[in-house]
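A.B. asks: The following block contains a protein sequence and its predicted model.
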Amino acid sequence: MTFTYLGKRCRETHPQPSTKSGWKLLEQKLQTILFEISMGIFDYSKHFPNSKKGKMLLKSRADFYTIAEGLKDWFKRNESRYEKSTIQGYKSAIFYHLIPQFGLLAISDLTAIQVKEWLAGLKRLSNKRKNNILIPLRQLYEELYLDSFIEKNPLERIRNLPVSPREPEPFTRTEIEKILSQLEGQERNFFQFAFWSGLRTSELIALAWQDIDFENNRFYVRQAKVNGVLKGAKTKSGYRTITLQPEAKQALLNQFTYTGSLNEIVFHDSRKNQPWKGDQILRKTIWTPALKRSEVKYREPYQTRHTFASMLLSRGEEPMWVADQMGHKDWGMIRKTYGRWIPTHESQGGTALNG
């Protein structure tokens, strides 16, 4: 059978015997197809479910191309652009959230109110997580809109949900001592260094001995480990040189007896004598139990970074220097996040936490 559909010439076969009655049935089917096309109700997949031509044509129509197909195609097109950690996040969003919820809908059927109502029902997820889940869907619809596949983009009417920054709640000197007293060996070295270096957990578990410069009392941040994969810093300011504070230096000297001879990653999981694979297991097995035993109010490990910044600023360190130590491109973030720890009359000297 030969017919024209969506401006394309189509040729399809149909299993009919080569008899007079068979040719008559084939002619009747062709007339049915032509009638459905003229009425705008032709369903290619219904008549020819295994047709490659049909599948290609359906993908050119927003009312037949499903969101599930669109998301899978979008992921294939863009997978090579992203790092492994980002890919894992998008996979989770697409296959765990978006396709189960919207996958069967045609691209043209999605409305802004459907997405908003769905987001409102995700009670257990943070606004930041909800925003991240929408990224693949937003990018798919943006591509389809720019390619004139759809006439309007419903995602343009959905704003990202407000995200409150993590409020600094630094630990006091007394709390630090209590926490460290509940740790020993490599675990104590790890968190003592964390409190006095300002590194993110992903940077701590990726720190290598080759990046420690004891002679010049400094170390370099060049990489991070995310989802078990080592990668470079996200921004130019992320690559930085940090002054070794006395407590951080002592933690490294103590740690050298455990892993220094291996000439690789500084901090290891003592139970396996291997570098930490990620921050989740460290938080669950070491950090949380230590805070519980010390009876210190729970805060996430990231607060060790806030502690470092607040201690530097409270001692009168230059905010721009602190920003450099923290990996910020300027001191605007320091002023916004840690403003209450900046003395009215800032000290202009010193680069170490003494006492």
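C.D. replies: Ah, there it is. Numbering: from 1, shown residues only.

A.B. asks: From here on, just use CA atoms for contacts and neighbour counts.
C.D. replies: Will do.

A.B. asks: Centre of the chain to stretch 223-242, how far?
C.D. replies: Remark: stretch 223-242 is offset 14 Å from the chain centroid, using Cα atoms, centre = their mean, to the nearest Å.

A.B. asks: my bad, should have said stretch 89-106
C.D. replies: 16 Å.

A.B. asks: Okay, buried residues for it please.
C.D. replies: Across stretch 89-106, burial judged by 16 or more other Cα atoms under 10 Å covers 90-91, 93-94, 98-99, 102-103, 105-106.

A.B. asks: Kindly report the same for stretch 184-204.
C.D. replies: 186-204.

A.B. asks: where's residue 93 relative to residue 279, distance?
C.D. replies: 21 Å (Cα to Cα, to the nearest Å).

A.B. asks: just checking, residue 314 touches residue 342?
C.D. replies: Yes - with contacts counted by Cα atoms under 8 Å, residue 314 reaches residue 342, the gap being 5.9 Å.

A.B. asks: More neighbours: which of the two?
C.D. replies: residue 342 (21 against 16; other Cα atoms under 10 Å).

A.B. asks: give the contact list for the closest residue to that one other than its chain neighbours.
C.D. replies: Among residues not flanking residue 342 along the chain, residue 313 sits closest, at 5.3 Å (Cα to Cα, 6 or more residues apart in numbering). The contact partners of residue 313, taken as Cα atoms under 8 Å, 6 or more residues apart in numbering, are 319, 322, 341-343.

A.B. asks: Which of the helices or strands spans residue 313?
C.D. replies: helix 303-314 (DSSP states H and E).

A.B. asks: what separates that helix from the chain centre, distance-wise?
C.D. replies: 25 Å.

A.B. asks: going on from that helix, what's the next piece of helix or strand?
C.D. replies: helix 319-326.

A.B. asks: and the angle for that next one with helix 303-314?
C.D. replies: 160 degrees (axes from the mean of the first three to the mean of the last three Cα atoms, to 10 degrees).

A.B. asks: which residues of the stretch 101-250 of the chain fall in helices?
C.D. replies: Counting by DSSP state H, counting those that start in this stretch, the stretch 101-250 of the chain has helices at residues 112-121, 127-146, 173-181, 185-195, 201-204, 246-259.

A.B. asks: who touches residue 39 in this structure?
C.D. replies: For residue 39, no contacting residues are found, by Cα under 8 Å, 6+ apart.

A.B. asks: what does residue 345 give?
C.D. replies: Neighbouring residues of residue 345 by Cα under 8 Å, 6+ apart: residue 316.

A.B. asks: try it against this one:
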Amino acid sequence: MGKVRERKETGKLYLDFMFEGLRCREQTALPDTPANRKKCEALLQKVEAKILLGEFDYAEFFPGSKNLKKLAKAGALSCTGRAYNVMADADQEIDQSPLFPDFADLWLEENKIQWRASHLRNVESILESSLKPAFKNKRLTEITKANILAARNKLASRKGRAGNIQMAPKTINSHMAILRMILTEGAERYDFANPYRNIKPLKLRKVNIEPFSLDEVERITKYVRTDYQNYYLVRFYTGMRTGEIDGLKWEHVDFEKREILVRETLINGKTEYTKTDGSQREIPMFGPVYDALKAQHAATGKLSKFVFCNRLGEPLDHNNVTKRVWYPLLHALNLKKRRPYQTRHTAATLLLASGENPEWVARVLGHSSTEMLFKVYSRFIPNVTRMDGSAFERLIGSRSEDLEESENA
């Protein structure tokens, strides 16, 4: 008895049956959907009924089949003189799905209302630079698993950021995640088998952190330009992300409660909602942080709504600060060149090394759980139970006292 099967490489249906002792497979252009299976099963029933009655004319049903030559050699063909393509008739009944670029634009329009402006820009960039060019001439139902893997391999050959030879697996996965969402939505609307199924994300490389030691932190905050001392001191001792500290406004600095309220992030010169809901948090002003913010308020409190700003009262341009202040400073101090984000890793490792409770540290850093801490900072986590910041206060406080004593000696 024949079967209707799916070709794994394409997701399309084909008929598999026996005729005159020979196994025959006839491919269709139909995606594997319940409706298309019914059509193919009905066609297969007609074929097998004709075979049973001895009236089956292979060329009548499949005039363009590659099997005709094989059957002719075996002497298994008969002709009725009237050929019609049943398969073509079935194909014509299928509604044409839209081209991928057109559906991608529709998907974007329908979903952008729920995204932050920065995420929208990122999705638009991925669509225009990667996905739409890769599938520009293909309809949704024509995209195969092989096409998807080929597109992913092409992404892997592109240059990454910061002069990297190849695009990072994390970046590739973010591109492919957009493709997966589009195809999943398309498969649901147009009733075809999603070709993205069973494709796993690329394995991510282990995060290599390079935090500064407390000695290095003190050297940096001591020798940096005076107008940036408060900025880097707050970065090192709070673990705030670049966008969070650059977008920090005075209205979110509570001197009375000694808390920094993280409510916004600065992206492309504009403030918007934080990266995630978990990023919304309150950070205690540890001793040096409180003093630094008080000093900063005296300097910029009346100049701008932003805590850290340029002479015009505008928020800092992190690329400009990195190139003109951060990297030259590391070079002058003979310290290894590291991205400013390492200030966040430094805060995390100092908090953990001082004995603070990992769950409390996770909240201070804006993580929804301790999973990231144990994954990235496991070697810095001692067995402790405190969670109030007192251990960290003592650590940095004792260092300040030691420095004062050495200077007075």
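C.D. replies: Nice, thanks for sending it over. On a predicted model such as this, the values are computed, not experimentally measured, just so you know.

A.B. asks: Any chance you could compute the TM-score here?
C.D. replies: The pair, once superposed, lands on a TM-score of 0.75 when counted by TM-score structural alignment, normalised by the length of the first structure; 302 aligned residues with a Cα RMSD of 3.0 Å.

A.B. asks: when you align them, which residue in the second structure goes with the residue nearest to residue 342 of the first structure?
C.D. replies: Matched to the second structure by TM-score structural alignment, residue 313 of the first structure sits across from residue 352.

A.B. asks: what do you get for residue 336 of the first structure?
C.D. replies: Superposed on the second structure with TM-score structural alignment, residue 336 of the first structure falls opposite residue 375.

A.B. asks: what about that match, which helix or strand?
C.D. replies: In the assignment (DSSP H and E), residue 375 of the second structure maps to helix 371-376.

A.B. asks: re the thing from before, kindly reformat the buried residues of stretch 89-106 of the first structure as a markdown table containing distance to residue 285 of the first structure.
C.D. replies: Converted to a markdown table, the buried residues of stretch 89-106 of the first structure look like this (distance: Cα to Cα, whole Å):
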| residue | distance to residue 285 of the first structure |
| --- | --- |
| 90 | 28 |
| 91 | 27 |
| 93 | 27 |
| 94 | 30 |
| 98 | 32 |
| 99 | 34 |
| 102 | 38 |
| 103 | 38 |
| 105 | 43 |
| 106 | 45 |
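
A.B. asks: What is the nearest of those residues to residue 42 of the first structure?
C.D. replies: Closest to residue 42 of the first structure out of the buried residues of stretch 89-106 of the first structure is residue 106 (15.8 Å), distances taken as Cα to Cα.

A.B. asks: quick one: what's aligned to that closest one in the second structure?
C.D. replies: Under TM-score structural alignment, residue 106 of the first structure pairs with residue 139 in the second structure.

A.B. asks: mind listing what's buried in stretch 118-138 of the first structure?
C.D. replies: Neighbour-count burial for stretch 118-138 of the first structure flags 119, 127, 130-134, 136-138 (criterion: 16+ other Cα under 10 Å).

A.B. asks: right, and out of those, which lies closest to residue 287 of the first structure?
C.D. replies: residue 127 (25.5 Å).

A.B. asks: which residue in the second structure lines up with the closest one?
C.D. replies: In the second structure, residue 127 of the first structure lands on residue 169 (TM-score structural alignment).

A.B. asks: What of residue 53 of the first structure?
C.D. replies: When the second structure is aligned by TM-score structural alignment, no residue sits opposite residue 53 of the first structure.

A.B. asks: Next up, the contacts around residue 53 of the first structure.
C.D. replies: residue 10.

A.B. asks: coming back round to it: identify the farthest-apart pair in the contacts of residue 313 of the first structure.
C.D. replies: Using Cα to Cα, the contacts of residue 313 of the first structure span at most 13.5 Å, a distance reached by 322 and 343.

A.B. asks: So between these two, which is more surrounded?
C.D. replies: Remark: of residue 322 of the first structure and residue 343, residue 322 carries more neighbours, 22 against 13, as counted by other Cα under 10 Å.

A.B. asks: Would you quantify the distance from the aligned partner of that one in the second structure to residue 377 of the second structure?
C.D. replies: Aligned counterpart of residue 322 of the first structure in the second structure: residue 361 (TM-score structural alignment). As defined by Cα to Cα, residue 361 of the second structure lies at a distance of 11 Å from residue 377 of the second structure.

A.B. asks: Please apply the same query to residue 101 of the second structure.
C.D. replies: With distances taken as Cα to Cα, residue 101 of the second structure is found 42 Å from residue 377 of the second structure.

A.B. asks: try residue 282 of the second structure
C.D. replies: As for residue 282 of the second structure, its distance to residue 377 of the second structure is 22 Å (criterion: Cα to Cα).

A.B. asks: what's the answer for residue 102 of the second structure, then?
C.D. replies: Computed as Cα to Cα, the residue 102 of the second structure to residue 377 of the second structure distance reads 44 Å.

A.B. asks: now residue 92 of the second structure
C.D. replies: Distance of residue 92 of the second structure to residue 377 of the second structure, given as Cα to Cα: 59 Å.

A.B. asks: try residue 246 of the second structure
C.D. replies: Residue 246 of the second structure is 25 Å from residue 377 of the second structure, by Cα to Cα.

A.B. asks: Can you pick out the residue with more neighbours from these two?
C.D. replies: More crowded of residue 246 of the second structure and residue 377, by other Cα under 10 Å: residue 246, with 25 against 19.

A.B. asks: so what corresponds to the more buried one in the first structure?
C.D. replies: By TM-score structural alignment, residue 246 of the second structure lines up with residue 205 in the first structure.

A.B. asks: Need the counterpart of residue 227 of the first structure in the second structure.
C.D. replies: So, by TM-score structural alignment, residue 227 of the first structure is matched to residue 268.

A.B. asks: Around its match, count how many other residues there are.
C.D. replies: Counted with other Cα under 10 Å, residues neighbouring residue 268 of the second structure total 9.

A.B. asks: The one 5 residues further on too?
C.D. replies: Other residues within reach of residue 273 of the second structure by the criterion other Cα under 10 Å amount to 18.
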